[in-house]
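Q: The sequence isn't on hand, but the structure is:
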């Protein structure tokens, strides 16, 4: 990291420039009783070499996920990221650029966003996409507000088999807008309970959220759910894993009104859970209701291709409760990474990522189901993620597996107590190898990992 030295002379010059005699004078607005007396209880200062060694030793105590075979999922996945993604995203003209309000000096940034929007439309099968949201959870919450405004009905149906984090964000947004969020349970096979859904649609409802695949990895009958919701006058918000759209029908094919999801799988590292990338796409007739930025292509007076922000004025972002949305920025650098990732893989490569994830997850599920005391509680079809009931408590197994270099998944007991303390969510991406799958099986079977 950069180091900027402030000498006594530097500090004196800065204090003189702002018109004060000492640093203590800057603290005068703070009551004396609230000021700290004496020095902080810190170790004495270190020379640069000693400090670097100390920080290196502290960092060495970490156990990064990259050093283990990761089967973690739940919305954030360990995928291969082509070197091209970091190379392009690290170029200074992208990572130092500011909000592209001045189109004449922001053509590169605007074109990158335009390409990202176009690729999101290709993946989801929708008409128009925005320049991205903060993450999948906020994208879903903003979609809820958008559809409630369109339908004029403050009621939304949400599957219980939706990410607990997403449900928490929805509840936070809904509480401030007096929107009723009704939870629809899942059936014995892990799919949305159709009978409960049909009865819940009897009351006027703005939207049904369809998680595809759902949090348990199970692939929903999205076409049937969408048809049922539309027949009752409710819109459909599809919350999808973008990689799954390479194998499973995308939202546009089953008539979703809005498609949202988490784009971390598209070229972003896990990085302790962020920064993330929320994508949002909708039908053309709803474009003026869509929150966030939108970039479009046009031509100038000389007929040359150009890119501009469109259908929104800057002032709409400061209209408080009358604004389309109070999210007035986006994760542009993350969106750029997603665009580069998709362009680098192409349609064939993107589909291969999905196919490998599907094949390897099913291979591991078969291995683990054969271990005594383990079983797959849900019989529904899955994409790359599945729930496993272990012979022992999931938290204890996760601790043991981590020590053996395997991150076995997410224990589900805390968020879904009805599944019990032995349930764990296991995700398998294209990065996992045959030997890693076998190590997982051997560890679960009580054998020494790696033999």
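A: Ah, there it is. This one's a predicted model, so the numbers in the text were calculated from it and none came from an experiment.
Q: C-alpha only now, for contacts and for neighbours.
A: Will do.
Q: the strands in the protein, which residues?
A: Along the chain, counting by DSSP state E, strands occupy 69-70, 128-129, 155-159, 180-184, 207-212, 235-240, 258-262, 278-282, 295-299, 305-309, 385-389, 406-407, 410-411, 423-427.
Q: Second structure for comparison follows:
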């Protein structure tokens, strides 16, 4: 809160009006044992000028570096108009649009967002967003348990090539709700999820099979074969996708014979800047047959009594709106500001612009891997086709190399050796459309110096 208007006199007058001796007396129902007591670790309050100076000093500690890290969060160019519009007062301060008559602008934007996400994923219905990609996957698996009446066991076949951070979130958010992740290995040569590894689970009646496209290594999966195999087992297919990649790859709704059943992912690439870990937003789409198992809320388009178009919340399977036992999840709000930015971003770029971003990112990563592979001792880890990130193997440990690159103003990638020790000294590198030929060469030369 930037300004607290109440003076000490104001507070005394308000307390007198309600006949309370102090502010603390308003909370006398809280037992003393539960109160924190004096806040001895909190410094004295500062003036506005002093706070401004302090925050400016803290902000100056942030380092600006040449970034080649991907691993689920991507640096894309964001047109200036995106956040100029997003931060207008009409959008910037808007909350959940409970009153349709007063929230037509927000509701229309969410409706347009749902339409665009359905277009990207090839699905029939979208909700109005989730917290982030990891929690969206967790909610998608819980949704699969509700929707798959044929195989309700809760066993989920999850490839090890799925983002390990997402797998951690799923374990945290769904582990006590009956979701059991069974990890499926990848092919050491191609980096793809091994169909033979899936076949080992034939006949076990899994509730769902997860497919990430592209997977965590940036490798493109054989989505058609996996989708058809999963459906033959009576399992639903839960797709985890990069929205930028969908501008040039087959939509999940068209995978295999029947298409994916639930599609989720992280929306950060669509206009959200990298900012020390967030904020992000997740998306979730599905087939109309499963719409009533979808968490969150859906905005629909209708007409009023005069036949004029209007927008309203049409399906709200949340604990705030219906009895707790019948709620589909505890998702109780959405990332509306980030969704606003994503909708404006997609509107400005359009299908052609998104495809150009994806194609330029793919070309830059190919060039980066080619240049880095020309350094003695550096080689690609996988032979499979990839999107805008790829794993390379270094001749020695990754951590000291990344530290040395950081000292030269380069964030060199994501260290795979902790999560995937079997890959050896493996590094995941990413180059989006923001990288120039000079910057690719700068990274190559810096890595060569460090390894030398």
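A: Done, it's in. Here the structure is a predicted model, which is why all the values come from computation and not from measurement.
Q: Mind telling me what residue 434 of the first structure corresponds to in the second structure?
A: In the second structure, the residue matched to residue 434 of the first structure (TM-score structural alignment) is residue 437.
Q: and its match, how many neighbours?
A: 10 (other Cα atoms under 10 Å).
Q: Same question for residue 274 of the first structure.
A: When neighbours are defined as other Cα under 10 Å, residue 274 of the first structure has 13 of them.
Q: counterpart of it in the second structure?
A: For residue 274 of the first structure, the residue aligned by TM-score structural alignment is residue 278.
Q: Please report how far that match lies from residue 131 of the second structure.
A: Residue 278 of the second structure is 11 Å from residue 131 of the second structure, where distance means Cα to Cα, to the nearest Å.
Q: thinking again about what came up before, put together TSV for the strands of the first structure, with distance to residue 52 of the first structure and mean neighbour count on each row.
A: Output for the strands of the first structure, formatted as TSV (distance: least, Cα to Cα, whole Å; neighbours: other Cα atoms under 10 Å):
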stretch	distance to residue 52 of the first structure	mean neighbour count
strand 69-70	30	24
strand 128-129	45	26
strand 155-159	49	24
strand 180-184	51	17
strand 207-212	46	27
strand 235-240	44	27
strand 258-262	37	29
strand 278-282	37	29
strand 295-299	44	15
strand 305-309	45	18
strand 385-389	41	26
strand 406-407	30	22
strand 410-411	35	22
strand 423-427	37	26
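Q: how about the ones you listed, which one is nearest residue 116 of the first structure?
A: Nearest to residue 116 of the first structure among those is strand 128-129; the distance by Cα to Cα comes to 8.7 Å.
Q: The closest one vs the second structure, average offset?
A: With mean Cα distance after the TM-score superposition for the first structure, strand 128-129 of the first structure departs from the second structure by a mean of 1.1 Å once superposed.
Q: Not counting that strand itself, show me its contacts.
A: Defining contact as Cα atoms under 8 Å, 6 or more residues apart in numbering, one finds that strand 128-129 of the first structure is touched by 117-118, 120-121, 279-284, 287, 294.
Q: Could you work out the most separated pair of these?
A: 279 and 284 (16.0 Å).
Q: any idea of the angle the helix ranked longest in the second structure forms with strand 426-430?
A: Using DSSP state H to define each element, the second structure has its longest helix at helix 336-373. Angle, helix 336-373 of the second structure to strand 426-430, by axes from the mean of the first three to the mean of the last three Cα atoms, to 10 degrees: 120 degrees.
Q: how far is helix 336-373 of the second structure from where the chain is centred?
A: Taking Cα atoms, centre = their mean, to the nearest Å, the mean C-alpha location of helix 336-373 of the second structure is offset from the chain mean by 15 Å.
Q: Please tell me which residues of the first structure that helix aligns onto.
A: Against the first structure, the aligned range for helix 336-373 of the second structure is residues 332-369 (TM-score structural alignment).
Q: mean offset of that stretch relative to the second structure (after superposition)
A: By mean Cα distance after the TM-score superposition for the first structure, the fitted stretch 332-369 of the first structure averages 0.6 Å away from its aligned residues in the second structure.
Q: Show me where the second structure has its helices.
A: 8-17, 48-59, 80-86, 89-92, 104-121, 133-147, 164-174, 195-199, 223-232, 336-373, 398-407, 437-451.
Q: ok, and which of the ones you listed has the densest surroundings?
A: Mean neighbour count (mean count of other Cα atoms under 10 Å) peaks for helix 133-147 among these, with a mean of 25.
Q: how about that one, aligned to which bit of the first structure?
A: Helix 133-147 of the second structure corresponds to residues 136-150 in the first structure, going by TM-score structural alignment.
Q: cool, and stretch 84-95 of the second structure?
A: The aligned range for stretch 84-95 of the second structure in the first structure is 87-98, by TM-score structural alignment.
Q: Centre of the chain to the matching stretch, how far?
A: Counting by Cα atoms, centre = their mean, stretch 87-98 of the first structure comes out at 21 Å from the chain centroid.
Q: now stretch 439-449 of the first structure
A: For stretch 439-449 of the first structure, the separation from the chain centroid amounts to 31 Å (computed by Cα atoms, centre = their mean).
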